[in-house]
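Trainee: okay, sequence plus prediction incoming.
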Amino acid sequence: MTTPPLVDRADLLAAAESVEPLPHTVARLATLVADPDCDVREIAETVSLDVVLTADLLRRANSAALGGRIKVTSVRSAVVRLGPSTLLSLVLASRVSGRMGQALPAYGLQPGALWRRSVAASIAAEVIRSRAHTPVPAEVATAALLHDFGMVVLASHFGKQIVQMLALASETDGVDQLETERVVFGLTHADIGSTVAEAWGLPRTIVAGIRDHHEVHDELSVVSAAVGLACVMSYEITSPEGSVERGAHAAQHGDIAPLMRILHLDEEDDFSTIVAMSRERFEAVADRYAG
């Protein structure tokens, strides 16, 4: 007999759907970036309609990420220099970095830890996109950036209760974090995160990439496979050399071979190369995404 969840699933989904909406400009930009036929001019015009967003984007674009050599003075310049994918991630960063930078004791995360991992995943997704031997849509970096946003919703909705509930369920059933969430909530942080993304009006590819980032099978979409792989890599990228955590998450995630096959990547050579490239890029550009 299956034990019912400890919380009301409908209440939790309602909480996810009620998260503060994104400005129309951001949702529109996400739709444009997901359209392979959209041009730079339309993307730049959309961002330029929001004065506050434009100022924040230019501040981030002119961080040490560009080495301080050439100042970006217009949204169009930012689009050309950064690329639509990175630009969308930076725009989203301006809206979610504060919430994702908080400590999440229920998940054993110190202040800033979740945000660093999320940025690392976004950067890894960009590198995966450049290395994959199959086309990967530009919005994959944004899906990777938001892949764990559901953790924030769960923690903020339940507060201190979530710590006791997750700990109790884990001790009782001896299962991992994802299964513990299913026991307690009847769904996972991936389900909650995808519900938020859908409520925000983000493209279906981003919604699916967030929802499926812990799935590992050959029927996944290219975006979902890339986000799942970027999630695994984010632990490698942000954890110190020799840290137990660097290999622990990959083991929890299971066999990543299906993800590599979907992306037409070599499991040994490409994995280590992408992690190394992502780590170097993360150390160089992480301040772009700072709040």
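Mentor: Nice, thanks for sending it over. Residues are numbered from 1 along each chain as shown.

Trainee: from here on, just use CA atoms for contacts and neighbour counts.
Mentor: Noted.

Trainee: for whichever helix or strand Leu154 is part of, packing partners?
Mentor: For Leu154, the host element (DSSP states H and E) is helix 149-158. Using 3 or more Cα pairs under 8 Å, 6 or more residues apart in numbering; DSSP states H and E, the elements in contact with helix 149-158 are helix 9-17, helix 84-100, helix 189-199.

Trainee: contacts for the last one, please.
Mentor: If you take Cα atoms under 8 Å, 6 or more residues apart in numbering as the criterion, helix 189-199 is touched by 13, 16-17, 19, 21, 146-151, 153-154, 178, 181, 204, 206-208, 210-214.

Trainee: buried subset of those?
Mentor: By neighbour count, with 16 or more other Cα atoms under 10 Å, the contacts of helix 189-199 hold 13, 16-17, 146-151, 153-154, 178, 181, 206-208, 210-214 as buried.

Trainee: please identify the most buried of the helices and strands packed on helix 149-158.
Mentor: helix 189-199 (a mean of 24; mean count of other Cα atoms under 10 Å).

Trainee: next, the angle from it to helix 149-158.
Mentor: Following axes from the mean of the first three to the mean of the last three Cα atoms, to 10 degrees, one obtains 90 degrees for the angle between helix 189-199 and helix 149-158.

Trainee: got another, please set it beside the one above:
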Amino acid sequence: MSGQGASAILDQIFEKLDHIPNFPETAQKALRLLQQEDVDFRELEKIVRHDAAITANFLKLVNSAAFGLPRKVNTLIQAFSLLGINQIRFILIASCTGKYLNRPLKGYGLTPHEVWIHSLSCGLMAEALARRAGLSRPENLFTAALLHDIGKIALDLFVEGELENIRDIIKKNPDLTFMQAEWMVLGADHAIVGAELLRRWEFPKEVYFAVRAHHDESLMLQTRTAALTALANTLTNLMGFGAGTDVFAYEIPDNLLSAAGVAETDLFPSIVEAFEKTEALKAALFS
């Protein structure tokens, strides 16, 4: 496809971003409150309960075995009292992702379940890696890891429409990854589109840069959040959770572990932990 043709498609892709509903204001307010030194859980509960869908998803997620609560909780206040701030932040963001990832992504060969589970698993992997790396404030990491593939919802129709062209390019150039062929045909990949969407939603630059960088080996080494997001995504795909059409494109780049601040000995226990928690979430959400 000519550069002019790819440019025209890219214009259509970015225009589509204007029609994707904004990230819930309820969640944005709650995330801002969670940045305070002393969080008032009563105030947090007042904010979150105004969105029934977020509240329902929060309680469904928190009652899964993945979060290890000693008893079932029926209210937000009960949940908040038993969770750490980082866990609350994680579950809050996770509770919002389902509405964006609730349809099949045919261009990427993913079902709605696979899309959401992949995002949740990547977030759980990031949590496990961050703890072992000694990252005390991983809030931007959680956001980036959970939303790293958000660009696929805007790009999917275009990928589906050009899938034969993408596959033909890969067939003729077997050294190319799916994303490289995607770029050649569409003028962008889902990482660029996702970063632009999160920028429009006014997420911190650290978040949308990590999303932009999670497949780009030159960029993912530039910040720790980007490195951890990329590593979490790679390990999640290697575990087989929602890899889709580009499943064989994943390997750990040189220097990524050092950029993430993660030792090689941290990988196996992180994989085991994330796998077990992901299976617990799958059982809670889809059984």
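Mentor: That came in fine, so what should we check first? Here the structure is a predicted model, which is why all the values come from computation and not from measurement.

Trainee: TM between them?
Mentor: Remark: TM-score between the superposed chains equals 0.82 [TM-score structural alignment, normalised by the length of structure 2]; 281 aligned residues with a Cα RMSD of 3.3 Å.

Trainee: on that earlier part again, of all the helices and strands packed on helix 149-158 of structure 1, which lies closest to Arg281 of structure 1?
Mentor: With distances scored as Cα to Cα, the stretch of these nearest to Arg281 of structure 1 is helix 84-100 (12.6 Å).

Trainee: which helix or strand lies directly C-terminal to that closest one?
Mentor: Once the chain leaves helix 84-100 of structure 1, the next helix or strand it forms, by DSSP H and E, is helix 113-131.

Trainee: which residue in structure 1 lines up with Met239 of structure 2?
Mentor: With TM-score structural alignment as the criterion, the equivalent of Met239 of structure 2 in structure 1 is Ile237.

Trainee: typed the wrong thing, it's Ala144 of structure 2
Mentor: By TM-score structural alignment, Ala144 of structure 2 lines up with Ala143 in structure 1.

Trainee: and its match, what does it touch?
Mentor: Residues near Ala143 of structure 1 by Cα under 8 Å, 6+ apart: 122, 206-207, 209-210, 227.

Trainee: re earlier: I'd like the helices and strands packed on helix 149-158 of structure 1 laid out as CSV, including distance to Ala138 of structure 1.
Mentor: Formatted as CSV, these follow (distance: least, Cα to Cα, whole Å):
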stretch, distance to Ala138 of structure 1
helix 9-17, 25
helix 84-100, 5
helix 189-199, 16
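
Trainee: rewinding a little: which residues touch the helix holding Leu154 of structure 1?
Mentor: Contacts of helix 149-158 of structure 1 (Cα under 8 Å, 6+ apart): 12, 15-16, 19, 99-100, 104, 106, 162, 188-194, 196.

Trainee: with stretch 63-79 of structure 2 instead?
Mentor: Contacts for stretch 63-79 of structure 2 (Cα under 8 Å, 6+ apart): 41-42, 45, 49, 55, 59, 62, 82, 276-278, 280-281, 283-284.

Trainee: which of those residues are buried? Put it as a ChimeraX command.
Mentor: To isolate the buried subset of those in ChimeraX, counting by 16+ other Cα under 10 Å, use the following:
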select :41,45,55,59,62,276,277,278,280,281,284
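
Trainee: can you name the two of the contacts of stretch 63-79 of structure 2 that are farthest apart?
Mentor: Longest span within the contacts of stretch 63-79 of structure 2, Cα to Cα: Arg42 and Glu276, 31.9 Å.

Trainee: ranges for the strands of structure 1?
Mentor: Remark: strands of structure 1 are absent; assignment by DSSP state E.

Trainee: please tell me how far the corresponding residue of structure 1 for Asp11 of structure 2 sits from Leu88 of structure 1.
Mentor: Following TM-score structural alignment, the counterpart assigned to Asp11 of structure 2 within structure 1 is Ala10. Distance, Ala10 of structure 1 to Leu88 of structure 1, using Cα to Cα, to the nearest Å: 31 Å.

Trainee: equivalent analysis for Gly174 of structure 1, please.
Mentor: According to Cα to Cα, Gly174 of structure 1 and Leu88 of structure 1 sit 39 Å apart.

Trainee: try Arg9 of structure 1
Mentor: According to Cα to Cα, Arg9 of structure 1 stands 31 Å off from Leu88 of structure 1.
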